[in-house]
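K.L.:
Okay, sequence plus prediction incoming.
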Amino acid sequence: MIRLATDVGGTFTDLVGYDERTGEVYTAKGLTTTDDQSRGVMDTIETAQTRDGLRPDEVTFLAHGGTTVINAITERTGVKTALVTTRGFRDVLEIGRGNRPDLYNLRTRSPEVFVPRELRFEIDERMDAAGTVLRAPDMDGIAPVVEACRAAGVEAIGVVFLHSYINPAHERQVADALAAAMPDVTVCASHEISRQWREFERSSTVALNAYVQPILRRYFGRLEAALQDRQIACPYYAMQSNGGISTFDQAMDSPLTLVESGPSGGVAGAVRIGDHLGEENVLYLDVGGTTAKCSLITEGRAVLNTTYRLEHTRTWPGYPLQLPVVDIVEIGAGGGSIASLDARGGLRVGPRSAGSDPGPASYGRGGTEPTVTDALLTIGLFDPAAFAGGSFPLDVELARAAIGRLAGPLGVGVEQAALAIIEIAHANMINALKLVTVQRGHDPRDAAFVVSGGAGPALATRLGRDLGVRAIVIPPHPGIFSAWGMLAAEPRVDFRKTWFADLSTDALSRLSDSAEEMRTEALTHFGRGTEAPVSCTFAVEARYAGQEHGVMAPWTPGEDIATFTDAFHTAHERAYTFRLPETGVEITGLHLEARLAGTTITMADMDPAGRGLDDSRTGQRDVWLGDADGWVPCPVHARARLPLNTALPGPMIVEEDTTTTLVLPGQTAEVERAGSLVIREAG
């Protein structure tokens, strides 16, 4: 009765297993195999089997998250894709929106589309905004599309027709005809992925879904075959970007739901940690080998991004996706982020990463450029012999040599240069953390700060101090926490659809009927009857009359108009800092979040036996804390043997197999009953 989760990151592949009968936990970490990620997954399973005694034939549940989808998009390695659309809308993908994120850059250009113009085809058909058929599809127009796609070697086709979100009949008809004519080609229709308005966003979503769908199907096919060869024959689940899980089959139908698969596992875990500690507001940060990702949890729930844009930056519009994605800000600042000098001699960190091959200079695998990991090793925070539980020793001299090549031009010593690298990475992370808090109208001082990742705990205490958070929490298994979080996630599906009406009692009554239809659809999705333990939470998108975009406000079917109106005003004020109580309100959409109750990982009390301050002390190491403090002696403790519920003063270093935590002077660290390391400012 073992529950297993694997997470494929840019540098490392992680595994966590949990035996429901005994409470035994299995862990493994290995380098990601970029040519075929399934090999890295199987390597971690083999490691857990040979080292910890994992029994594959007793695995009854497997959750998997990874970077297959996001990598295919960012590296432009998807399949050749065509798009079929309503006549006159062939260039919607290329026209996009007129707004420019970099307002004063007159040389800005639109993002390159994933479907070239010669593979975008038009069909005569028309539906009006109410779903009334104005012109039936010209089915004779399909034959030349099929001929052109065959000649071009197209592997996937997206179909997106005007107003199909309200009436998908034409899309179904044409998609079925294309699938019948080209059975070896993947065909997906926009209404199967999104039932929301805005033609550019819908077109972008279906094009990208088609672009990666064959890639994910092949990968899951290889992974399933490898798992079955290893005698792991159980239900397979994929970690979705909304914080829930779905079956492999469901994920292959909508692969874009996995676009932020790995990071969402960490958010699901942070929700579980916050619930255990009684913290409704949690600021979560994961610092891996390639990137740092942060998200905010409010009132015990992850915040969903309603306007997700892939590859979006402050100066680049990115690609919009009409799918629910946990609100995550991601920056190129991880343990493998490369430090370099720009044209003016200034120090930069990231976004380039050394990855797993060759990796940081200290890995001794051929890398020569200095990274954040090399800097942390140089200032004494990492033990070179104990890194990754001693299975992956680091070379201090290689790290110092790499950083020394920057220290010379900067006119500082190696330690000062190493600390400068860490400070810049720190500043980048602070900016990202403020994007999900201050710029969203939330105060980080009201939140607990949960930090994970191989490099996260080493930086956590300084970040938490600068943000003024309530507490800094290093959860169990922080270096493989995204995989752990997948065991805390439940099966989930989100449905969103456009629904227009002026706010009124009658409109809310009709909306309740639509909500019941969506609830029935959710039950069908889970394959359960109406008595199944499915929890449904609704939200309504609304706006003031005259506005272009709306905000999401919580809503319960059957509630009175005054209750919802107040909830809408509150949501609008939080998003835009003002409310207009005398202005009319328009409903623009309905959102359902449905969860199937299931077994998740428990947080049982730890056994206090064998834990004590003297038992945990493993030595002492000097850490460079800056010119003012110099090399500071820090006692080193093994986290697994620290006493429970005992506040220990910093400075100190807490080591475990997957990461190292630095507790600063003026802070205290305490292991709470379920094993989380809670750090607070003394006094």
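P.N.:
Sure, I can see it. Remember, predicted model here, so these are calculated numbers, not experimental data.
K.L.:
use CA for all of it now, contacts and neighbours both
P.N.:
OK.
K.L.:
Show me the helices in the stretch 401-550 of the chain, by range?
P.N.:
Using DSSP state H, counting those that start in this stretch, the helices of the stretch 401-550 of the chain run over 414-435, 456-467, 481-486, 505-526.
K.L.:
want to throw those into TSV with mean neighbour count?
P.N.:
Converted to TSV, the helices of the stretch 401-550 of the chain look like this (neighbours: other C-alpha atoms under 10 Å):
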stretch	mean neighbour count
helix 414-435	21
helix 456-467	21
helix 481-486	33
helix 505-526	17
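K.L.:
take a look at this one as well, against the first:
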Amino acid sequence: MKRVSVDIGGTFTDCFVAWDQRYIESKALTTHHNLALGFNEALQSACRELEISERELLSQVDSVRYATTLGTNALIQRKGPRLGLLTTAGFRASVPLSRAKGYGTGLDHKRQMDVPNAQRPEPLVPIPMILEVRERIDFDGQIVMPLDEEDLRLKLRQLVDKGAETLVVVLANSVVNPAHEQRIREIFLEEYPAHLLGAIPMLLSHQVAGRKGEYVRAMSTIMDGYLHQVMYHGLGTLELNLRNAGYEKPMQVNHNSGGMAQLNSTDALQTMHSGPVSGIAASEHLALQTSLGNIVATDMGGTSFDIGIVVEGGVKHYDFNPVIERWMVSVPMVHLVTLGAGGGSICSYDRMFSTVRVGPDSAGSDPGPACYDRGGLAPTVTDADLLLGYLDPGNYAGGHIQLNVRRARQAYEDLADALDMSEVEVAKLVRQTVDANMANGIATELRTRGYEPSAFTILAYGGNGPLHACGIARALGVSRILAPPFASVFSAVGGGNMSQLHIHEMNSWTVLFDANQQRFFEDYARFNASVEALEQRGRDDLLRQGFSDTDIRYRLELDMRYGNQRVQTAVVTDLHRIHSSQDVLRLIEQFHTRYGERFGKGSQAPEAGVRVNTIRVCAYVEHAGVAFGDILPAAVTLAPPDPVGKRTCHFVGYAQGLETAVYDDAALAVGTSIDGPAIVVTRATTYLVEPGWRLQAAAQNAVWFMRRDN
């Protein structure tokens, strides 16, 4: 297997190259103005290690896969086109009203409670750019009012005259009957052929989101339209960069659904958060190939701290109405919780509690932390780690970045004055705060889902994960934590392991058991036709990308509920068609079991009836991935090698600095055991072993951190 996978983060661009039996990891600062530059630098670093030219490498790999922050940056910076929205008459206020929750959606609990200062986000579609068209389709797909085509032509002219660069169409119940949305596109092309206006995109909501829910479907389509041009040009630039370097195959893009696809089969919205989701995908593969059981994936990079859950057997949690930035959308996305707790998170003075606040703002890669000496002035977590002695100023990020201790100390002067502490004492407080924030995030995510942290193996990866692993474990109250193989680029590893995958879904009113009439579902043909239609859409996606029909596999998921309960439970079933009452009973039993696992045995309520609200089909083609070895702690431990140096480090709970041994890559030989305090500095990352903890190296440079008494 020869493959390149890239995770373009807010601070670093991570690159992972699988070259037969060799695995190479490299990093470069993300170049936001042109992502190809950061990618080229990271790839060139890997090529030097392989002693091969960039052109020769790209001519031999089977694929190049990208996870990118382009969409995230475009939303934050509001770098999108002027949108025009066409909606059903009477629904013009749906998007501005935002379900009466727009002031708090996407904010943390503290800011949601601050109602007097609540502000809605700047709209992606200004109200004057929202126009109504006369038409109406009912819940069952019947046309109640035909489309007024003359009125439509007038509204199209008005939006174009107002400067619309992208048009979005969101009609009521179009997921049941898309005829009017399709007709609107036909009329638009009649009125404004491409040779008159150029390529003005028009997005239809039923093609973006397949479920009912007018607001979330509208926001999904609006966001997709807002990101369309940015993603098209940004990813197009990356693809041209590959072409110029000799890569001739289609570029692959990682999706937030946990799969990937070629660029021509990727919607802009599918790329949001694709980097962190790739890390969860890598955790899933690790769980399937090892005996780790339940896993919490935690990715601490330069900008954020991302948390995901993979329960035993490699089953991920999904969000079907995730919140992206400040808006709720309707696309299946691997469940992810993001905290503003990265290495570049900015630290400030909290006047109310006379302490420090960490994040959510970040210094990113430009200008970056103050110690990068690139113009950053605000104190960050990385500056604190440097002041505490954990980082080597001359050997950070493989020696590519020289850290300036004086700049870090200057950045902390104002905080030190405000708190009446020394800069080192403030840095310890920052360290304690950020570790506690991350631990609280993990505990909250697990316990709200009915899990205890002690039942999970916690993975600490990303550029800063191994540096904060002991602090997170201490604050969380767990006795061991794992830095997985290739920890600093683990999300890029996951991107390389993803399958080609497309998810299609539709609303369905399928009553498997009618409690009022005491009847079971009998319209098997309708249900089977819906599944077949979704399979066909996924099949078409994959056939278009050059795959054989025989390679395509399908996974059927049903969103089910008891009676009129608001809570839906996703059920994965191998029963792809219903042919008898026994099949119906089997589906109900699978739902019964899954509901009990989620909410507790005895909580089921079949007497209320059983309904299927959504039918979802995942069409995928599996690919060979990175094989993880046995990464459990070795039975026989080895003494550590001689340290390459010593330096004074400062730790939470210790008033004075402690002499700390420093090791290089040789300390990661399988079975090596090192008691803290100690630091292991590799080309890719830094492993910090705090006092009272022990590091034990496992296969593929995996590292366990364990309390000394274990």
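P.N.:
Happy to help now that I have it. Predicted, not measured: the structure shown is a model, and the values here were computed from it.
K.L.:
care to give me the TM-score?
P.N.:
Taking TM-score structural alignment, normalised by the length of the first structure as the basis, the two superposed chains have a TM-score of 0.92; 670 aligned residues with a C-alpha RMSD of 2.6 Å.
K.L.:
quick one: which of the helices of the stretch 401-550 of the first structure is nearest residue 136 of the first structure?
P.N.:
helix 505-526 (26.8 Å; C-alpha to C-alpha).
K.L.:
can you list contacts of that closest one?
P.N.:
The contact list for helix 505-526 of the first structure (C-alpha atoms under 8 Å, 6 or more residues apart in numbering) reads 493, 495, 501, 529-530, 532, 534, 536, 538, 557-558, 560-561, 590, 592, 594, 596.
K.L.:
Repeat the analysis, applying 7 Å as the threshold.
P.N.:
Residues from elsewhere that reach helix 505-526 of the first structure (C-alpha atoms under 7 Å, 6 or more residues apart in numbering): 501, 529-530, 557-558, 561, 594.
K.L.:
Ok, stretch 609-626 of the second structure next?
P.N.:
For stretch 609-626 of the second structure, using C-alpha under 7 Å, 6+ apart, the contacting residues are 496-497, 499-515, 534-535, 538-539, 551-563.
K.L.:
Can you find the partner of residue 518 of the first structure in the second structure?
P.N.:
Correspondence of residue 518 of the first structure to the second structure, assessed by TM-score structural alignment: residue 534.
K.L.:
just checking, residue 336 of the first structure touches residue 353?
P.N.:
Yes. Counting by C-alpha atoms under 7 Å, residue 336 of the first structure touches residue 353, with 5.1 Å between them.
K.L.:
Quick check on these two: which one has the bigger neighbour count.
P.N.:
Shown here are residue 336 of the first structure and residue 353; by other C-alpha atoms under 10 Å, residue 336 has more neighbours (31 against 27).
K.L.:
Look up how far residue 114 of the second structure lies from the match of residue 518 of the first structure.
P.N.:
Per C-alpha to C-alpha, to the nearest Å, residue 534 of the second structure is found 43 Å from residue 114 of the second structure.
K.L.:
Then residue 154 of the second structure?
P.N.:
For residue 154 of the second structure, the distance to residue 114 of the second structure equals 43 Å [C-alpha to C-alpha].
K.L.:
how deep is the equivalent of residue 455 of the first structure over in the second structure tucked in, by neighbour count?
P.N.:
Matched by TM-score structural alignment, residue 455 of the first structure corresponds to residue 464 in the second structure. Using other C-alpha under 10 Å, residue 464 of the second structure is surrounded by 23 other residues.
K.L.:
which ones are touching residue 464 of the second structure?
P.N.:
By C-alpha under 7 Å, 6+ apart, residue 464 of the second structure lies in contact with 300-301, 343.
K.L.:
Sitting in strands, which of those do you find?
P.N.:
Among the contacts of residue 464 of the second structure, DSSP state E puts residue 300 in strands.
K.L.:
From one end of stretch 353-370 of the first structure to the other, what's the distance?
P.N.:
Taking C-alpha to C-alpha, stretch 353-370 of the first structure runs 10 Å from one end to the other.
K.L.:
start and end residues in the second structure for it, please.
P.N.:
Mapped onto the second structure with TM-score structural alignment as the criterion, stretch 353-370 of the first structure occupies residues 362-379.
K.L.:
Which residues in the matching stretch does the neighbour count mark as buried?
P.N.:
Going by neighbour count (16 or more other C-alpha atoms under 10 Å), the buried part of stretch 362-379 of the second structure is 362-373, 376-379.
K.L.:
picking that back up, what residues are shared contacts of residue 336 and residue 353 of the first structure?
P.N.:
Residues within reach of residue 336 of the first structure and of residue 353 at once, by C-alpha under 7 Å, 6+ apart, are residue 290.
K.L.:
what's the aligned partner of residue 329 of the second structure in the first structure in contact with, if anything?
P.N.:
When the first structure is aligned by TM-score structural alignment, residue 329 of the second structure is paired with residue 321. Contact analysis of residue 321 of the first structure by C-alpha under 7 Å, 6+ apart lists 201, 204-205, 308-309.
K.L.:
Quick check: closest non-adjacent residue to residue 321 of the first structure.
P.N.:
residue 205 (4.9 Å; C-alpha to C-alpha, 6 or more residues apart in numbering).
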